[in-house]
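S.K.: next comes the sequence, and after it the predicted model I'd like to discuss.
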Amino acid sequence: MKLEKMDVKDIIKPENLVYQKPKLLTDKTMHYCPGCTHGVVHRLVAEVIEDLDIQEKTIGVSPVGCSVFAYNYIDIDWQEAAHGRAPAVATGIARVNEDKVVFTYQGDGDLASIGTAEILHACNRGENIVVIFINNAIYGMTGGQMAPTTLLGQVTATTPCGRDLERNGYPLKITELIAQLPGTSYVTRQSAHTPATARKCRKAIKKAFQNAIDKKGTSFVEVVSTCNSGWRLSPVDANIWMEENMFPFFPMGDMKDGERDAPDAYLKKN
């Protein structure tokens, strides 16, 4: 049958013409800046929880940072944590509630700066949690200061001439470090700035949550993101800047996918 003779109903399905909000997303207006990646990732997390039918079993831990109000937007149980301490809080929750699926949702300032010790040790222990890590290379909530992930030469509120190697050191590839830890089962880096990348990111988040259900240890999903207000760019230009500058330094893809390391190599030999 030729395309011009097909009924339009055979080409466009009615259900695809209407935005279908995930049931777990509340009706509250998000406070994020237009173009911010947080809203997209919130939707993906809500969709995954719905897909796996674990709404009543899931507990999120929200941090200090732009996503501090995440508990307002996804209708599950939440616990607030002090700055950087979300992995420690999630550890306690997961250990006393072994039937629950526990995840943290953190930015790069929260996770890779003040919370470095918490995230490294939680991943090294192999705590049965999911970590969603939003990396936009800047402190978004507090005025656009340099973060551990800020690129060399990148202009921020505290590096007006660009991040300098001698003064500020190297950007931190925290996800590469975490991939080396024996307690992690799944470590990946994704983005969510196009429909195609959002679908890949959703798949990665779903795998991470399934790992938590299967008690495979720590799953870590980094999402390279934009902060167009902090970067002083439009949403479109921020996406372009991210592709041209962040992706070469923070390449996409899985870094570890399987099981926690076998304990044999770590056992004391008599």
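M.R.: Cool, the structure landed. Residues are numbered from 1 along each chain as shown.

S.K.: make it CA atoms for all contacts and neighbour counts henceforth
M.R.: Fine.

S.K.: biggest helix in this structure by residues?
M.R.: Taking DSSP state H as the criterion, the chain has its longest helix at helix 195-213.

S.K.: packing partners for that helix?
M.R.: Here helix 195-213 touches helix 38-52, strand 101-107, strand 130-135, strand 184-191, strand 218-224, going by 3 or more Cα pairs under 8 Å, 6 or more residues apart in numbering; DSSP states H and E.

S.K.: show residues contacting that helix.
M.R.: Applying Cα atoms under 8 Å, 6 or more residues apart in numbering, the contact partners of helix 195-213 are 40, 44-45, 48, 52, 101-102, 128-130, 132, 185-186, 188, 190-192, 217-221, 223.

S.K.: can you say which of those residues are buried?
M.R.: Buried residues within the contacts of helix 195-213, counting neighbours by 16 or more other Cα atoms under 10 Å: 44-45, 48, 101-102, 128-130, 132, 185-186, 188, 190-192, 217-221, 223.

S.K.: and here is the other one:
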Amino acid sequence: MLKSLAGRRVLVTGGSRGIGKGIAAVFAEVGCQVLITGRDEDALASTAEELSGRAADGGRVSWFAADTSDPADCRAAAAETVRRFGGIDVLCANAGVFPDDPLHSMAPESLQQVMATNFHGTVYSVQACLDALADSDLGRIVVTSSITGPITGFPGWSHYGASKAAQLGFIRTAAIELAAKGITINAVLPGNIRTEGLDDLGEDYLRRMAASVPLGRLGSVSDIGHTALFLASEEAGYITGQTIVVDGGQVLPESLEALGVQ
């Protein structure tokens, strides 16, 4: 059984919805003090209120508006976490965007936006939290990457895939540099996770997506949250620079035929 993380101070970027919300919920439910960031203040406030109602004794969720593509915002979010909670034990660098944009028509601005949020934002968030993480007796960084880019591809997401692959290149060298400070950094690679955006695509679409997953279902945001919780635990202290694929086996079959899907 994992040692309790109750009372630990956690910063989750992109925490107002989707996977980030799921990560924040799991940490709150075990009694952590969680600060979520994002750009939509209404969504942040609503999520913080909802998750605080689900928090274990001693746990709470608060919010701070910040754009991870802006290094000054990242520094402000880290400073606010320290101000409110007295430090940072865990950074979950989760913020990301995934606009559909085919390669033949992709504008420079679209590529810049995706790289700025998904990759640069990861680096900026880590840099902003380093001093506080080094002061912690835990010092954990969990990056939300994806199977798209590092392992698979999807039409319209070449910029997204590149940003997610870049995150993995980053964590491998960062792990070496941060080891001397007692900080670990690892990445979670989600597969098809059921979020608010997917619900809008309809049940038929969701069933077709689930058919490509050996476990027969889409993942939940809590599946990613619990993986992040493990990587943040004391028991995971000898794991760094590594990746965990959380996809229900999605990347394993050679084709849908292997799953009996015609």
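M.R.: That came through fine. Just so you know, these numbers come straight off a predicted model, no measurement behind them.

S.K.: and the TM-score between these chains?
M.R.: The TM-score (TM-score structural alignment, normalised by the length of the second structure) is 0.43; 168 aligned residues with a Cα RMSD of 5.3 Å.

S.K.: on that earlier part again, can you mark which positions in the longest helix of the first structure are buried?
M.R.: For helix 195-213 of the first structure, by 16+ other Cα under 10 Å, it's 198, 200-202, 204-213.

S.K.: tabulate the residues you listed (TSV), appending distance to D257 of the first structure.
M.R.: Output for these, formatted as TSV (distance: Cα to Cα, whole Å):
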residue	distance to D257 of the first structure
A198	19
K200	15
C201	15
R202	16
A204	10
I205	13
K206	13
K207	10
A208	10
F209	13
Q210	13
N211	10
A212	13
I213	16
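
S.K.: from those residues, which is closest to A179 of the first structure?
M.R.: Using Cα to Cα, A208 is the member of those that lies nearest A179 of the first structure, at 13.9 Å.

S.K.: how much space between the closest one and V48 of the first structure?
M.R.: Per Cα to Cα, to the nearest Å, A208 of the first structure is found 10 Å from V48 of the first structure.

S.K.: identify the residue nearest I23 of the second structure in space, chain neighbours excluded?
M.R.: Distances taken as Cα to Cα, 6 or more residues apart in numbering place G225 nearest to I23 of the second structure, at 3.9 Å, with adjacent residues excluded.

S.K.: and the one you found, what does it touch?
M.R.: I19, G22, I23, A24, A25, V26, F27.

S.K.: in terms of helices and strands, where is it?
M.R.: helix 221-231 (DSSP states H and E).

S.K.: buried ones in that helix?
M.R.: Within helix 221-231 of the second structure, the residues that count as buried by 16+ other Cα under 10 Å are V221, S222, D223, I224, G225, H226, T227, A228, L229, L231.

S.K.: and I141 of the second structure, how far from A77 of the second structure?
M.R.: 15 Å.

S.K.: same check, this time on F170 of the second structure
M.R.: 21 Å.

S.K.: who's more crowded, the two?
M.R.: Shown here are F170 of the second structure and A77; by other Cα atoms under 10 Å, A77 has more neighbours (28 against 15).

S.K.: my guess is the more buried one contacts F64, does it?
M.R.: Yes - between A77 of the second structure and F64 there is a contact at 6.7 Å, judged by Cα atoms under 8 Å.

S.K.: shared neighbours, the two?
M.R.: Here A77 of the second structure and F64 have T37 as joint contacts, going by Cα under 8 Å, 6+ apart.

S.K.: can you show me the helices along the second structure?
M.R.: 18-29, 41-54, 71-85, 108-114, 121-135, 158-179, 196-199, 203-211, 221-231.

S.K.: hey, which of the ones you listed is tucked in deepest?
M.R.: helix 18-29 (a mean of 26; mean count of other Cα atoms under 10 Å).

S.K.: could you check the angle helix 41-54 makes with that one?
M.R.: Helix 18-29 of the second structure runs at 30 degrees relative to helix 41-54, counting by axes from the mean of the first three to the mean of the last three Cα atoms, to 10 degrees.

S.K.: now for helix 18-29 of the second structure, which elements pack on it?
M.R.: Using 3+ Cα pairs under 8 Å, 6+ apart: helix 18-29 of the second structure touches strand 9-12, strand 33-38, helix 41-54, strand 60-65, helix 221-231.

S.K.: got the end-to-end distance for stretch 51-62 of the first structure?
M.R.: With Cα to Cα, one end of stretch 51-62 of the first structure sits 21 Å from the other.

S.K.: picking that back up, in TSV, list the buried residues of helix 221-231 of the second structure along with distance to S46 of the second structure.
M.R.: Converted to TSV, the buried residues of helix 221-231 of the second structure look like this (distance: Cα to Cα, whole Å):
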residue	distance to S46 of the second structure
V221	17
S222	18
D223	22
I224	21
G225	19
H226	22
T227	25
A228	23
L229	23
L231	27
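
S.K.: list just the nearest of these to G161 of the second structure.
M.R.: Nearest to G161 of the second structure out of the buried residues of helix 221-231 of the second structure is I224 (Cα to Cα; 18.6 Å).
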